[in-house]
Structure formats: C-alpha cells, structure tokens
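**Q** Just a sequence and a predicted model for now, questions to come.
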Amino acid sequence: MSKIDLAAGALPRRTAVRKWLLAALTTLTVALAGTWALLPASAQAEGGFTIDGTQLIDANGNPFIMRGSTHPDVWFQNEFDSIAEMSEFGANTVRVVLGSGERNWGVSTPERVAAIVAECKAQRVICVLENHDTTGYGEQEGAASLDQSVDFWEGLYDVLAGEEEYILVNIGNEPIGNTDAAQWTDATIAAIERMRSIGFEHTLVVDAPNWGQDWQYVMRDTAPEVAAADEDANTLFSIHMYGVFTDPQSVVDYFDAFEAMGLPLIVGEYGDAFGDQPVPWDTIQAEAEARGIGWIAWSYSGNSDSRLDQVLNFDPAQITGWGERVFHSENGVANTAERASVFGEDPDDPTTPDDPTTPDDPTTEPPEGDCTAEIAIVSDWGSGWQANVSVTADQDALSGWTLNWTWPGNQTVQSHWNTELSSSGASVTAGDVGWNGSIASGQTREVFGFIGTGTAAAPQVTCVGS
C-alpha cells in the first residue's frame, strides 16, 4: 500500500541462472521446488540470511520469523524515531519504504539508506528495504519497472554489501498491477538474475503481481520457476493480504499452496480492513504462527486513510485499534516476536539470567584481562562510511571491555549500535552494553559498529578488559 493507494511492496532482481535448469522448468515446475529446497549450503549465500525449504534462516543458522510493521521513510523523513518505537513495541522486523525517483515522492539516497541500516541495527530489528516506485507497474502511470528498480539497488550496492546479516532486499513493491499480470514471472526472474550478477548476496524478497494480492495466482503458479532462477537459492516470496483475502479460507488455501510446494512465504503487508471490507487479520496471524510464516503489518502511521494507522500522528501513545491487534493481540508482536539471534541476548529481556559475579562480591569478581581491538572499515560511500569493531581476549576471559582511540583528522561518529560511546574532541571512548561484554580467552568477537563522517579511518585502539 502507499499513503495514497494504501498499498506497499517489494521487488526482485537478476542473477546468473543455469540454462539447463531453465530448460528443465517446462516439465519440472513443481518438482523444481523440491530440488531448489535441497540445494547444498555451498550453493546458498554465506554470511547472511538463507532459505531452508519454507524457512528463513539467520546468519547463525537459526530460524527467523518476521513479526513487525512498516516505516514509510521516503514520505516522512522527519519520523526516524518510528524504528525505535516499533522495536520498543517488540517488533523484530521493520519494513522501510524507499523511493527510486520515478514517482513524485523523492529519492532515498545512499546516505539516507546507510542511516536507516545503522538505525535498524542500533534498535536490534531486521530491516526489509523496499523500493515503492514499482507499485502497480503496467497500470499505474509513472511506476518504475523491475529493471529500473535494479538500477536503484545497484546504486546502493556499496552501502548494503556486507549487511547480509541484518538486511533483506525487497526488490520492488507490488511490481505489477492487474494489466498483463503474467509479465511478472519473466520480469522477476530477470530482476533476480541481475541482482545476483551485480553481486548482491542478500535474501531477495519478491512481491506478487495484482498490486501484491496475486488474485490471478501468477506468483503462486510460477513460484517454483522463479525460485529456481536464483543461483543462490535465496528468494523469499511475499503476498499482500487485503480485499482479495476477505474470507479466512482464502488465507488458509494460499498458505497451503506454498507449503505444498516447499517454498518460503511471508505476508509482506496486511490490514484489518480494506475500505469497508473486513480482512481476517486474526486468521492471518494465527495461521502464520502455526506454520512459522513471517508477517509485516501495514503500517505504523501516516496513511491517508487513518484506519490503517497503528498509531496516530506517529505518536506511540496514540495507539489505534489496528495497532492493538498488531502489537498486543494473542498472536501479535508482543506475544510471538523473537529477536534475530545475530543481535545476541536481549539486554532488556527479563528471562536473561543475571551474571553470577557482581562488583560487590570480592570472591567472585572476574580478573582483569588483557585485550586488543581493531576497527575494520566495511563500506565507504564518500560522504560517510561504516566500520565494525572487534575485540580479542588475549589472555584471560573478559566480562567487559572499554575501548579508546583518537581520530587522526576531522572524523566523527554519526551513529552507533551495541555500545555505550562518547566523544570529546578527537577522543572516543566505547564500552560494552552487558550482553556483548563476555569474550572467551583467545576469542575474537565483533562487538559493535558505527557510521562515521569525514575521511574513513581506522586508528589504533586501546582496549582495557575486566
């Protein structure tokens, strides 16, 4: 949906696909779903999210089930706090609306996208980034094609490369309207192939045609062919459930179809109503919970039809009835969402056991240990750059650490995640946040990251452990 159309979505790109496999698709469409699901791990992207049958798997090898909402960033760039607010409600996923410039709502620049990625990581939520300009292509005047959308993603490659643990790329929102919906299959395959040829190793999310609702079943019927076209076997299908899905049985039947094919599916958007038609949101949530299917509700705030707002005026204190259903219902976010394991233990989780050693207990206080640390620059887009910081316990195990460094020039830290960080002039001090302080003897652990300004630099770091 968009703030005008009430529809948002995602799009896929291209990777090099084996020609013999494409030829086999004419006779093995359904069978290929099983073949794709059984591809060895070496054929799948490493270091980030992957697909195993119907399940999305995180970088640590653990299943990850999306539970979250949507932040309409390209339309409301002054509402950046929404990501933190959704995380506070318990969301483990935030879908972020971007723009590639074909429509009138603006362009999401590399600098803006880098800031979004950093904020999602700081708030411990997985980001699903989507290009909204593709919405209704072929029917909506001015909409971008999937190929144009891949151009947009190519311009963001330097920002997103290396973020496969934290980011999924939703290639284009609702990329085909109701006019010639069958074009979706070839366009989506081409987009996936091209994305892979560019070098994207992320999980790619592809939205259905028919404005995301697939009422002609193009995505459902050709999903095995599209899945087989991804040389990384790492494509996730997304259905949007609104007016086409007013009958609970229609939800069950669609979920059943993908389950039978052994292909991964999420509900990339849904509401509790579409105009005056009720949508069986409770069936969507209950069936998704029973089957391990992820969902992302539309949308946090800012809709032209406020009935789709989960909070009014981007104010979390003004939660709506729809917001209550998303965040607080029996199968809603608060009761079913689990953080991605790449973020480690949740420091705010009351079930996380306390450290048995305390500063007030001299008999159990851990010994002070030696440590070293290193800043590694992982991306540089000219006006900004991203670095990850690792700590090594050289001798004794660590239960905490403090780092200090001095910038060689005019560098600053614009934003950071998983650390308590402060600056005074060129001097920077960073410390652990509890859950990431423990490092075994001889172990090296990547502990936090930051976005820097100025010329990218990796100065020598002093590490003090405890």
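**A** Perfect, I can see it now.
**Q** Please count neighbours and contacts with C-alpha atoms only from this point.
**A** Fine.
**Q** Mind naming the longest helix for this structure?
**A** helix 19-37 (DSSP state H).
**Q** what's that one packed up against?
**A** helix 218-228, helix 248-261 (3 or more CA pairs under 8 Å, 6 or more residues apart in numbering; DSSP states H and E).
**Q** Need the residues that contact the first one.
**A** Contacts with helix 218-228, where a contact means CA atoms under 8 Å, 6 or more residues apart in numbering, come from 21-22, 25, 29-30, 32-33, 36, 181-182, 184-185, 188-189, 208-209, 214, 233-235, 237, 257-258, 261, 263.
**Q** Against that first model, consider the following:
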Amino acid sequence: MRKRLALSTLLAVLATMLVLVQPAQAAVGLRVSGTRVVEANGTPFVMRGVNHAHVWYPSQTSSFAAIKSYGANTVRVVLGSGQRWGPTSAGEVANVISLCKQSRLICVLEVHDTTGFGEEAAAASLDQAAGYWISVASALAGQENHVVINLGNEPFGNNQQVSATWATATSNAIVRLRNAGLDHLIMADAPMWGQDWQNIMRDNASTVFNADPDRNTVFSVHMYGVYDTAAEINAYFDAFRTAGLPLVVGEFGHNHSDGNPDEDTIMAQAQARGLGYIGWSWSGNSGGVEYLDMVTGFNPNSLTPWGERILNGANGIRQTSREATIYGGGGGDTEPPTTPGTPVASNVTATSVTLNWAASTDNTGVAGYDVYRATGASGGTFALVGSPTTNTFTATGLAAATTYRFSVRARDAVPNVSASSGALTVTTASGGGGGACRVTYSATNWGGSNGFTANVTVTNTGSSALDGWTLDFAYAAGQRVIPPGWGAVWSQSAGGDVSAVNLDWNARLAPNASTGIGFTGTYNGSNPAPTSFTINGNACTTG
C-alpha cells in the first residue's frame, strides 16, 4: 500500500517548492517585462529623452525644465565616479533626482568615467563604477519609480581582448548592486565605445540578464557611424526582439566623426517597435562634435539643426513622447491648455523683435509654448522658430524692413496642445537706426580652465538716439557663449555667430551714451577676440 502524506506535511512540501521557484528578489518600480520597460503599475514606458552633460556643466540646472519643455519624458544625466570626473556626491545625486522629478522626467543616471576602458588609459572599470553606485546608495534608495541606474558609459573601447570580458564584468557589477540592496532598473551599455560593432553585447546579453537576481536589466546600444544603413539598424533591433530582451538606444546623433548615422531609420524603427531612444546631447559638446548640440549655449530658444530634427521632426520627441504615469501621464490628462493671448511686440529692431503674450492656464500646469513665424502680412505657412518655457520670446535673425506674422501655441507636460493664438503682424526697422557706433571688447581667461569672462561696452557715436539695438559679431576659434549673460539677451548660432539684443532698461542710447554688457563662455586652445562688430547691421569702430 502507498503511504498517504499528512495534510500538514503536504502543505509544507508545497511551500518549499514555491520558495524554490521564486526569484531571489522581486523587481520594484520601473522594471523589465519581456522586451519592454514598464512602470510599477504595468504601463509600458518608452523612453524619449535627451542626454545632459551635468558633471561638466553643473550650474546648468535649468536644462532639466528646458528639456521637458520639448516634451521629453527622460533625461540621461552624466555623472562622475571620481576616476576622471567628479565624484558626484550623494547630495548632488539627490539634487539631480529632485530636478528630474520637478520636471516630471524619468532620470537615467550614468557614470561617464568608464568610457573606453581597455583603450582609454584613464577610464574606470565597471567594478569601480559599481563601487561608486553603492557609495551614493542613500540618494538612490526609494527612487525606483523615478531612477534608472546606467552602470557605466561605453564601458569598453575597441580592444577586442578586453571587450570580450564585457559579459563577466557587467554581470559582476550588477550582482554587486543587487547585493547592496539597489533593486532599480539597471541599464547596461554595450562595449566598443557603446556601438557593439562586433556584437559582443548582442550575443551575450541573455547571460547578463540571467545573472541579474532581479531580472531587471535593459541593454543600451549607442548608434553613431557604425549604424549608417537601415539594414544594420534593423538587424540589431531584430536580434534583441528574437532573443526576447529589452533594448534602448542610449545615445545617437545625426552625424558623427566616424560616419553618418541613419537617424531617420533609428527614430522611425524605435517608434514602430516601441523601443526607447535618448539623443546626444542637450548642449556643451566640444572637440569637433559641437554639431551634436541640440541647442546653442544651453539656450532652449536657440535650436540647432540636430535639435530641430530630434525634438520637432518626424518620429521625434515632441511627436512621440508620453509622460510616465507616475507623473500623471499616459493618457489620463486629455485637457489642453487655454489659448494664449495674441502676441504683443516690443524692442523692434532691424533684426529682432521681443514678443509677450497673456499666459495660458492648464489643469496640471503649462510646460511651454511654441512660437511660429511666417513672412508677409497675408500669412502663409508658419514655421516653428522657438519654444520658450515662459510667455515671452525674442525672435532673432530677422531681415530689415520686412513684415512678419507671429502666432503662439501652449502645451502641457503630456503634451496636450492648445489652439493657436491670434496672429501679430510686425514690420522690422529699416536698419541703421542711430548711425555710428563703437564697441569695446575684453576677455579674461580663467586660470586652469577653459572658461572666460567677456565684457563689452556699446557706445552710440551718432548724432541721434539709438532706439533698440542688436549687437552682432562672430568667433573664429570655436568659443561658445554660456547664456544668460548680463545686460542683453545673448544667443549664438551653431557656426559661432553671436547676437546680443538690448533689454528694456538699456534699449535707448542717446548720442555718446554707452551701456556695459557681457557673458561667460568657453574656449578650446586659443581665445582670440572678434575682429568686427555691427549694431543693427552697421559696422562699428572698436577700442
């Protein structure tokens, strides 16, 4: 006869079996579900974001709100672990997380010191990066709904022998973080400067994923010159879909020194497949890749061609981003802001005009505005010229004695978009207003740094008053203006052309009157002074 187990014994056996099949820990907050990233409530979250170089520009804290103003739902923040940059302290990490949350952004925190390990002699190892994350665990605790830990940026270079250790090094770093109680979604960058051109991450991602006790790792490829055809992009995306593993494009651009990436396919296929992407980068690039700045000089109203493409273009951030439900996004709010007031013009010069309008209201707060422009009083198709976060904007680069029409729309954080305001018709000045001018320029370089302070004095040497002025000049050695500066509204084009538009208090310069303005900036190598200046299109004397 077969023996019958007592009910209590049977229950004990079943309980033991259940324990054996449970994962070591349960993922909390943002987490992996198949090939997708989902929030704690199970809603899919598709990253649409921007990289921001915080560790090199820690004072540019307004960038978080500015990035959000274009509809982004994610910001990837560059930190330092102390081997090459930083270290970014736990207090500063906590402040960065707070800035992300204030702007309703998911915060991907990355350590940049690991870049190119095995090829770059100064680079940190992933084990050192893991040590850093553990050292700032106090700032990360409880932030699983809002924070993704990106282990280390591009953690191996092109040294094949070293890059081949990617799976082991990445797995070990993840296990260290889990053992330290960090159960956040972890992002693992590919080797070979992030581009995985020999498919080391692609072929070994499952090993790393299974080494994670939480099974809560998403993989990140950086798509630059290696991914210059649709076939290469689709093949890489297909491989992760076939493997059933989650993937994001953690960095990409529209151009690069190693080739011309196919950004159109990257963005279109990411949208079609539900994959996240995070473009590089908001502002502050140097070393010959300044064209990867999305805005000039951290000025959200000065979009570059790359910024226009990724933020406002087809399959771009504004068009496809959806805010995380942890902030109330995901379709819950469908109410658009009220229609902004018709713009009112002030400080009209030959090349610029300042616009102000009655602010919109919204049930959850207005995130920003879109200013549109058309040439000709009869109308025509409006072109987007700026995206301010407040109800004022200075349109620059206008032609003298030309009629323009301006209209404004408001958008909230979802984003829901309002109807267009009434249109303002304004004609710029004919130029020359005020006659002759003199500009005195001086720059003081900061010791042991690549920064400088520029002081500029504008003098009206004509016989009549100068009512409204715009100062224009150009840098020849790649110097960059860091707004906001003082005494004027400063902006700079991707090519180096600088403009300064008067403020209300110094718009009028009587004959022989002067005003002092200036800014801080950055340079690489040399910092020669500009050779020529114009006011309202008129050449000025110098000195």
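**A** In hand now; what should we look at? Keep in mind it's a predicted model, so treat the numbers as computed, not measured.
**Q** Go ahead and name everything in contact with the longest helix of structure 1.
**A** Residues contacting helix 19-37 of structure 1 (CA under 8 Å, 6+ apart): 51-53, 222, 224-225, 227-229, 233, 261-263.
**Q** among the residues you listed, which two are most distant?
**A** 52 and 222 (19.1 Å; CA to CA).
**Q** These two - which one has more neighbours?
**A** residue 52 (22 against 17; other CA atoms under 10 Å).
**Q** Quick one: map the more buried one onto structure 2.
**A** Aligned by TM-score structural alignment, residue 52 of structure 1 pairs with residue 33 of structure 2.
**Q** got it, and residue 255 of structure 1?
**A** Per TM-score structural alignment, residue 255 of structure 1 is aligned with residue 237.
**Q** What is the burial count for that match?
**A** There are 22 residues near residue 237 of structure 2, going by other CA under 10 Å.
**Q** Ok, residue 352 of structure 1 next?
**A** 11.
**Q** Please apply the same query to residue 26 of structure 1.
**A** By other CA under 10 Å, the residues close to residue 26 of structure 1 number 10.
**Q** And residue 47 of structure 1, by the same measure?
**A** 16.
**Q** Now do it against residue 60 of structure 1, distance only.
**A** Relative to residue 60 of structure 1, residue 47 of structure 1 is positioned 8 Å away (CA to CA, to the nearest Å).
**Q** again, but for residue 79 of structure 1
**A** 32 Å.
**Q** So for these two, which sits in the more crowded spot?
**A** Comparing residue 79 of structure 1 with residue 60 by other CA under 10 Å, the one with more neighbours is residue 79, at 16 against 13.
**Q** ok, the match of residue 52 of structure 1 - contacts?
**A** Contacts of residue 33 of structure 2 by CA under 8 Å, 6+ apart: none found.
**Q** do the same with residue 308 of structure 2
**A** residue 294.
**Q** I'd guess residue 142 of structure 1 is in a helix, am I close?
**A** No: counting by DSSP: H, G, I helix; E, B strand; the rest coil, residue 142 of structure 1 is not found in a helix; it is coil.
**Q** and it, what pairs with it in structure 2?
**A** Residue 142 of structure 1 maps onto residue 122 in structure 2, by TM-score structural alignment.
**Q** Near that match, how many other residues are there?
**A** 14.
**Q** hang on, isn't it packed against residue 84?
**A** Yes: look at residue 122 of structure 2 against residue 84 with CA atoms under 8 Å: they come within range, at 6.8 Å.
**Q** Now do the contacts for the closest residue to the match of residue 255 of structure 1 other than its chain neighbours.
**A** Using CA to CA, 6 or more residues apart in numbering and skipping the chain neighbours, the partner closest in space to residue 237 of structure 2 is residue 247 (7.8 Å). Residues in contact with residue 247 of structure 2 (CA under 8 Å, 6+ apart) are 35, 36, 218, 219, 220, 221, 237, 240, 275, 276.
**Q** Also residue 94 of structure 1?
**A** Contacts of residue 94 of structure 1 (CA under 8 Å, 6+ apart): 68, 69, 70, 71, 83, 86, 120, 125, 126, 127, 128, 296.
**Q** Quick one: the residues in structure 1 that stretch 66-73 of structure 2 pairs up with.
**A** So stretch 66-73 of structure 2 sits over residues 85-92 in structure 1, by TM-score structural alignment.
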